[in-house]
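heads up, no residue letters with this:
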């Protein structure tokens, strides 16, 4: 039982990380659109936009390849190492999993991820990212 605790903790940590990535992908697009309409320049910073497009690209590519998310696979493996079923979880894990995971044919997820990825690309085109402009003053 004691040996299983680190695995359970790590599985819950991976689940929360997974939730954070999903929030970043969905919330990132919302921030880009709302931020541009509200005049927030930071939403177009190149580092933010590159991280955002890379994150959705991973979702889309793995779906097109017919692969499960590596975070889902890692979480399941950690739960098995803890002596639980791959989808057993803690109280917090239960609620986070109920938000993250849905029962649907795999093609539905592929379609949803692809459409969302196209929306991110459209936002990239419509609200292009900008390089950070540093204003360094050199004394003299």
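Nice, I can see it. Remember, it's a predicted structure, so these values are computed and weren't measured experimentally.

going forward, measure contacts between C-alpha atoms and count neighbours the same way
Noted.

OK, contacts around the residue nearest the centre of the chain?
Of all residues in the chain, the one closest to the mean position by Cα atoms, centre = their mean is residue 21, 2.4 Å from it. By Cα atoms under 8 Å, 6 or more residues apart in numbering, the contact list for residue 21 reads residue 55.

try this one next to it:
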């Protein structure tokens, strides 16, 4: 109990880990791009979204390493598969596949604009909510 599967089953376990990292990558990217809209209904969700968006910005602009890329590379190599290229997850799965490589900067700007729009919408909703509460508290 508690041991790794037999040697011939190990590649399958590593492939499963790699595939799980891939799914988590996609979920993280979707959350970074669209998670700000969740805060429209749950304003406290803004803070985790801010942290994830800043981390995503650090990965994109500064070149921080994504831990999910590290896990996926480790798992794929141990499964006998090729790891991700030096450009990482986005270069391998999205750039040139979902959108043409020459549009990478435009995609990054568009994602940034969607995030900014979601945060602006949150600010407007909160402002209207505060105004409505002030107005309802006035007498006559």
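Noted; the coordinates are in hand. Predicted model, so just to flag it, every value in this text is computed and none were measured.

residue 3 of structure 1 matches what in structure 2?
Under the alignment (TM-score structural alignment), residue 3 of structure 1 maps onto residue 10 of structure 2.

distance of that match relative to residue 17 of structure 2?
Separation of residue 10 of structure 2 from residue 17 of structure 2 (Cα to Cα, to the nearest Å): 11 Å.

on that earlier part again, burial count for the match of residue 3 of structure 1?
When neighbours are counted by other Cα atoms under 10 Å, residue 10 of structure 2 registers 14.

do the one 3 residues further on as well
Taking other Cα under 10 Å as the neighbour definition, residue 13 of structure 2 ends up with a count of 16.

what's the answer for residue 126 of structure 2, then?
Residue 126 of structure 2: 14 neighbours (other Cα under 10 Å).

check which helix or strand it maps to.
Taking DSSP states H and E as the definition, residue 126 of structure 2 sits inside helix 104-137.

same check on residue 60 of structure 1?
Counting by DSSP H and E, residue 60 of structure 1 is found in helix 46-64.

same deal with residue 26 of structure 1?
In this assignment (DSSP H and E), residue 26 of structure 1 forms part of helix 4-38.

so for that helix, what gets flagged as buried?
7-12, 14-16, 18-19, 21-22, 24-25, 28-29, 31-33, 35-36 (16 or more other Cα atoms under 10 Å).

ok and the helix holding residue 60 of structure 1 relative to helix 106-126, angle-wise?
160 degrees (axes from the mean of the first three to the mean of the last three Cα atoms, to 10 degrees).

buried ones in helix 46-64 of structure 1, by neighbour count?
49, 52-53, 55-57, 59-60, 62-64.

now do it: everything it contacts.
In contact with helix 46-64 of structure 1 (Cα under 8 Å, 6+ apart) are residues 21, 24-25, 28-29, 43, 68-69, 106, 109-110, 113-114, 116-117, 120-121, 124, 129-132.

mark which of those are buried, thanks.
Judged by 16+ other Cα under 10 Å, buried ones among those: 21, 24-25, 28-29, 43, 109-110, 113-114, 116-117, 120-121, 124, 129.
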